[in-house]
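I would like the atomic coordinates for the input below:
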Amino acid sequence: MTRPDQKARRAGPHAGLHNQRPSPYAGPAGGWGSARSVAGIISRTGAYEAAARVLPRQNKPAGFACVSCAWAKPAEPHALEFCENGAKATAWEGMSKRAGPDFFYRHTVAELRNWSDHDLESAGRLTEPLAWDAGQDRYVPISWETALSEIGAKLERMAPDKVAFYTSGRASLEASYMYQLMARVYGTNNLPDSSNMCHESTSVGLQESLGLGVGTVRLEDFQQAEAIFFFGQNVGSNSPRMLHELQKASERGVPIVTFNPLREKGLEQFKNPQRPAQMLGAPSTPISSHYHQVVPGGDIAALAGMCKSLLDVDERARAQGQVPLLDWDFIREHTAGFEDFAGFLRATSWDDIHQLSGLGREALEDAAWIYARADAVLLVYGMGLTQHLGGVDNVQMLVNFALMRGNVGKAGAGICPVRGHSNVQGQRTVGITEKPELAPLDRLAELYAFEPPRKKGLDTIGTCESALKGDLQGFVALGGNFVRAAPDTAALEPAWSRLDLTVHISTTLNRSHLFPGKSAYVLPCLGRSEIDRQAGGVQFVSIEDSTSCVHGSIGRKTPAGTQLRSEPAIIAGIALAIPRLGQANVPWQAWMDNYALIREAIEATYLQRFSRYNERVWNPGGFPLANAPRERIWNTETRKANFKIPQDLTARLRQESDEEAVLQLMTLRSNDQFNTTVYGYEDRFRGISGTRQVVLMNADDIRAHGLTEGERVTLRTAVDLANPRSIGDLRVVAYDIPRGSCAAYYPECNVLLPVWHHARESHVPAAKSIPVRIAPASAGPRPTPDPAG
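Coordinates of the predicted model:
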């Protein structure tokens, strides 16, 4: 079905661009390209109030925390403490358009399913509670009182283990604490969250290796590092504010060594928009001093090569009576398992390392030597490590590399996972977890006079599996776009419509709303940049950043509608509407009126971690949470930091046959999107404009598969052939990418990702190495419409 304004869009700014040949981008990250992009989205969204009143206070003391990435907020902020994508997120939240009842009267759910992700969200901010009317196939207005009463009554009749309570990383610490408590008083640990889709491999891997499931780095460590190693993280698009620290490090002469399949602009060159000289023509700053294009899934082998080189040089040095290369005092006092790990390295051949990493021995030995010459090294990584079958092995192999030279627990060194969404780490800190052993259940029982459930709950993969089997009955989402973000889209969408109840707490319309359960509600909430006024006055919330620092956040902008409610108020409203929750002694109404009481409750639950919470929450730079590994205290079973041997030298799926015909697909985000939110069709850094229907391939692979650049092709998953998965009408783009791999956009390519294809221990969807076959589109299914034109 063609949407009503399709002809108008074809005559608009994207007209014809979907047929243009991609043009390589020669400029740096930042610079005038970033400034123009920010100005453009403010104009397109009409977010002038946000630009004037909110952006100057973004990520600053007494301001609000960006709803985009989770990078650290400095105590002494820059004049403009926001990046291109952070500004886009704020403009999106502050858009002038409204998706009110008249919008839903004009459009059925079936029609809206034909809209692109961009068009759905850009329809405008939601303004009133909505309920799905199956007879009309429309969302219709409903009062808050009726909506909450009906939701509460339906949840009361359901078995708690048949309901999942999902949390997106947008939710504040206060909302997250209330939400996990509501689920547990209700009777379930079914608390899937967005961390399950990205950094759960970090939470599992670091917990086993170091005794804490978060990183060990603070912002000040970047000022003291003598080398920085980057793995699988696109800083230019996903956490651009980090470029300030990398720029200063580069200018100090700190080597920055990058391992990434694609050459990303943010890791090559940066022109700082807040440096007038650079904006007026001074050269951009080089970021990576060395760039190694490892194959997808090849990081374990690359790290093994560097570790093997360190071990070899150290053994030769000690045999000749020279200064050892490894930190033996640290290894003996603080670690366990080194001898077994050393045996693994000795038994690993350089031929296998080269084959599985795609990198030569000389390159890895040179990188190891850079590492060895630095006394303090930061190890930074993103989802390029975590979203693999061997995601946990990836993380733990990186820790092994750090432990060999004592690069944990000293200034300028440490493990730095770069979290994606703003408070995705913080929601775990206050109890969002399906694992009962990680939640303070005894303390919750003591504080609120109820018996918490002790059975392990559903994570994201478990929630998907339960829905596909028909076991899941209800789904409540605190933000997010779960159905679109989760794997196996084509199977999951119809399964979602078979649920008895779906509830979405959202700011804008997204694709998950278009697969309503038999009863379905969309509850519009305040954005973080908006003023939150409750009975106790204007309220603020708090978030935790990637470096385990907690910050206050207060909205500054007029709310998008008079009927919007805050996330804490909506959670309290649902809790008060479920009769069985009356068994516990929880002051839902008081918390709704005064968020300081929620922070007091968090402090009472986590006595040491959040001491003097209300007093410290507005400290410039935030207040740091306790981090035992920074003090070289290891809360592991061995009471030491553990060397861990990987299960395999590759993090991807090994296939027994037809290797040559199979490509490893990694899904990507453009620099014009954040998670599933697509702001536009300008992936400036990759030179792709006007479309997302592309597949990036090595030029040699294009020829080997008998294809030509610009040709339309179909991708099919090369596993689980009894359940075929494909996406068609993708245009081939020649790109600087390792042979045997290809790349295409997320979330569109989630259709190719089987639910079972996930990290072994952490269940993170393995979206960075999906085995696929490619064929001309004429040989595939009916083409998928290009949402850009």
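
use CA for all of it now, contacts and neighbours both
Will do.

quick check: the gap between Phe229 and Lys768.
Separation of Phe229 from Lys768 (C-alpha to C-alpha, to the nearest Å): 20 Å.

can you pick out the residue with more neighbours from the two?
Taking other C-alpha atoms under 10 Å, Phe229 and Lys768 do not tie; Lys768 has more neighbours (26 against 20).

run this one through as well so I can compare:
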Amino acid sequence: MKEELKVEDPTMPAGGWGSVKEVTNILLGQHVPIKDSRLLMKQNKPDGYACVSCAWAKPANPHPFEFCESGAKATAWETTSKQIGADFFERHTVTELEAWSDHDLEDLGRLTVPLRWDAASDRYRPIAWDAAFREIGATLQECARDKVVFYSSGRASLETSYMYQLFARMYGNNNLPDSSNMCHESTSVGLQKSIGVPVGTVNLNDFEHTDCIFFFGQNVGVNSPRMLHQLQEARKRGVQIITFNPLRERGLVSFTNPQSPLEMLTGAETAISTQYHQVKPGGDTAALMGLCKAVLAQDDEARAGGAQRVLDTAFLQEHTHGFDDFEQSVRDCTWGHIERESGLTRSAIEAAADVYCKSSAVMGVYGMGLTQHRHGVQNVTMLVNFLLLRGNIGKPGAGICPVRGHSNVQGQRTVGITEKPELAPLDKLKEQYGFEPPREKGMNTVEACEAMLAGQVEAYIGLGGNFIRAIPDTVRMEAAWRQLPLTVQISTKLNRNHIIHGKASYILPCLGRIEIDRQGGVPQSVSIEDSTAYMHGSRGMAEPAADTLLSEPAIVAALAKATLLPNPKVDWDGWVADYSTVRNAIAETYPKIFHEFNERMWTPGGFRKPLAAAERVWNTPSGKAEFFTPETLQGDPDTETGDPHALRLFTVRSDGQFNTTIYSNDDRFRGVTGSRMVLFMSPADIARHGLSNGDEVDLRTAVGVDAERSVAGLTVVPYDIPDGCVAGYYPECNPLIPLWHHAIDSKVPAAKSIDVLIRRSAVQ
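So this is what the prediction gives:
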């Protein structure tokens, strides 16, 4: 094995002393002062700040410590006392920094002054704010309006996001791709088709009334650890939690609550999943088909015996459309087909269905394990089909619950960040601001990448994020990225997106959400939407890293003023001076959602936007919830080669990261420390390929003739994983995912299933 890599059998629960140790280590490692570490007591509190990590719900009556390990890491990462000094780029060229790891780049600390890349010296040089805005604006004025991309990550506030989408549309396009294009766009498409809303129907109260939870493809211990409180409380009430996931993730196995002195002292653990089914990657539609088939069989048996029906026939008749066709497809599907595609046995699926049939209020929780597939949208509609069979949408304790990633990725969509003009209130914007909004469809993330490869993008503006690291097809995209005439990044820390840059490149450093944002000496507040569609206010609590930083709204406004012709109906300066005026503008654009916005944003637990499906009102063409018959049970029919040597790769995150932010190279839940360049394989596959534990291997994508895609230098790690499948870390395995390998209809990169070929590395 590589000297720095250590692997051991992970046995610890989620939470517990391991979580306490991780939080302590990152606070010390980022040199966070004691006074700033106390900020954690204000995280996700009604009088504090919204976590900058995940989007999980913020309760009205929070725990004393309403933060998790991931949230603490995010807070430490943002409030670090480390800074990139003025001399840093004098000592390092940008080309030299390409060899640095993602962790090492961000670990340098906060960016504090605006920077412009100097081609002659290959260094970033400081530039005055006014000069940066003037130069960027002049360049944008010369660009073709349809060839500029306005990307946003999921952290920007509702206020900033609203201003940003208005800037883009006044500029002349709907090119507003965002991070949801890479994760939950399959949700937005699938749920809209099925139940008439693009978001989930579950709220925190439902966890108190449910009697069964089905989990699909979501790693709660890493991606949304605060949800473990709801799951633990549900388990203590006897709620059964049934999990379908390729890997046995620690957060879905057991949990020790760090906020319980008794559990911490005794080491007591709560078993989270009562059944755990290691479905084959891409086998979710087949598993759900099997669940539905088992439910129909139990209904047949009940009907034959004169017992109460298992199906909620009254609900099906009154509230659904398309059931007959779906029922026939389920009956026609054979168990052999289901078992082959899901990787599960009939008896295992029937055991899960038996619990479902005996439960009166069931929730379906899922993550990117459902959405990032060629048939990601179908996976979502299949989960809806399953819930509809027994009326499990639109009643207490039941519903569908997509777990979103970044802290305001759902909210950005609510206030207009979308490439789809039909989803934006263009007529209202025209009336409100006196301009003609563009009506042509804009570019989503995949389409923006395709345009870059074709040389059809002239400028890229990034509101946060690490775009070049997050997208698939890394090698091809980095080459195209370097040919972009202009790249602009609004950022807090240095990342790969700054090092791989366009021909002209600017870094505009901004305040973080946790920092006090003073405009004219007056502290401002912002707002976000959580994963359950509740809006919350957020007050910065930490002193800014530097007095040279500008806020995100101030930067967006300055770019707009430098680029656009003056518009007397848009008071950019007034909005920056007082963010409550931005919220008034949002409320005017979206009165049904944001009426009395400034007053309601401080409601404990937030206020929820109207969700018709939660009230069993279905905004679909038929006026009812729609059953959709799956086209195929194959998870990835376009890229499954049938090669007996091929392995099905899916990507995973570690507990040492959040999205592309790498806090450390360790993954304690999987027992890996010191390196992220590992490949998890079943012992049977290791033997079948003539390999051994610790061997170094290379992977090559088994499909596609447009380019050679490979990742070298991965260390084999034996793991409990379905045979025929391998797992590697995101984003390290992104070079293996072709850009064209995306979900049908939603274009989400299909990173959870791709055939690869393995070979021993030439040099060990």
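
TM-score for these two?
TM-score of the superposed chains, computed with TM-score structural alignment, normalised by the length of the second structure, equals 0.99; 764 aligned residues with a C-alpha RMSD of 1.3 Å.

how about the strands in the stretch 451-600 of the first structure?
Secondary structure of the stretch 451-600 of the first structure (DSSP state E, counting those that start in this stretch): strands at 474-478, 501-506, 519-524, 532-534, 537-539, 541-544, 549-553.

alignment lookup: Leu140 of the second structure to the first structure.
When the first structure is aligned by TM-score structural alignment, Leu140 of the second structure is paired with Leu155.

how many residues are close by its match?
Neighbour count of Leu155 of the first structure, defined by other C-alpha under 10 Å: 24.

next one: Gly305 of the second structure
Neighbour count of Gly305 of the second structure, defined by other C-alpha under 10 Å: 10.

got the contact list for the match of Leu140 of the second structure?
Gly474, Ile578 (C-alpha atoms under 8 Å, 6 or more residues apart in numbering).

now it: how far from Thr502 of the first structure?
Look at Leu155 of the first structure and Thr502 of the first structure: by C-alpha to C-alpha, they are 10 Å apart.

identify the contacts common to those two.
With C-alpha under 8 Å, 6+ apart, Leu155 of the first structure and Thr502 have common neighbours Gly474.

before we move on, back to that, to Val38 of the first structure, which of the strands of the stretch 451-600 of the first structure lies closest?
Closest of the strands of the stretch 451-600 of the first structure to Val38 of the first structure is strand 549-553, at 22.3 Å (criterion: C-alpha to C-alpha).

which helices and strands sit right next to that closest one?
Under the contact criterion of 3 or more C-alpha pairs under 8 Å, 6 or more residues apart in numbering; DSSP states H and E, strand 549-553 of the first structure touches strand 541-544, strand 623-624.

so which of those strands is the most packed in?
Greatest average neighbour count among those goes to strand 541-544 (a mean of 27), per mean count of other C-alpha atoms under 10 Å.

so where is it in the second structure?
So strand 541-544 of the first structure sits over residues 526-529 in the second structure, by TM-score structural alignment.

where does Val295 of the first structure sit: helix, strand or coil?
At Val295 of the first structure the chain is in coil, as set by DSSP: H, G, I helix; E, B strand; the rest coil.

identify the residue of the second structure aligned to it.
Match for Val295 of the first structure (TM-score structural alignment): Lys280.

so how many other residues sit close to that match?
By the criterion of other C-alpha under 10 Å, Lys280 of the second structure has 26 neighbours.

contacting residues for it?
Lys280 of the second structure neighbours (C-alpha under 8 Å, 6+ apart): Asn245, Pro246, Glu341, Ser342, Gly343, Leu344, Pro722, Cys725.

helices of the stretch 101-250 of the first structure, start to end?
Per DSSP state H, counting those that start in this stretch, the stretch 101-250 of the first structure carries helices over the ranges 101-106, 109-112, 117-121, 144-157, 173-186, 200-210, 221-224, 235-238, 242-251.

tell me what the third one is packed against?
Judged by 3+ C-alpha pairs under 8 Å, 6+ apart, helix 117-121 of the first structure is in contact with strand 677-678.

residues contacting the strand it packs on, please?
With C-alpha under 8 Å, 6+ apart as the contact definition, strand 677-678 of the first structure has outside contacts at Asp117, His118, Glu121, Asp672.

let's see it at 7 Å
Contacting residues not belonging to strand 677-678 of the first structure are listed as Asp117, His118, Asp672 [C-alpha atoms under 7 Å, 6 or more residues apart in numbering].

top of those residues by neighbour count?
Among the contacts of strand 677-678 of the first structure, Asp117 has more neighbours than the rest - 22 neighbours, counting by other C-alpha under 10 Å.

mean per-residue distance, the lengthiest helix in the first structure versus the second structure.
In the first structure, with assignment by DSSP state H, the single longest helix is helix 299-319. Mean deviation of helix 299-319 of the first structure relative to the second structure after superposition (mean C-alpha distance after the TM-score superposition for the first structure): 1.1 Å.

reformat the strands of the stretch 451-600 of the first structure as JSON lines; add distance to Ile688 of the first structure.
Putting these into JSON lines (distance: least, C-alpha to C-alpha, whole Å) gives the following:
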{"stretch": "strand 474-478", "distance to Ile688 of the first structure": "33"}
{"stretch": "strand 501-506", "distance to Ile688 of the first structure": "30"}
{"stretch": "strand 519-524", "distance to Ile688 of the first structure": "34"}
{"stretch": "strand 532-534", "distance to Ile688 of the first structure": "39"}
{"stretch": "strand 537-539", "distance to Ile688 of the first structure": "42"}
{"stretch": "strand 541-544", "distance to Ile688 of the first structure": "34"}
{"stretch": "strand 549-553", "distance to Ile688 of the first structure": "35"}
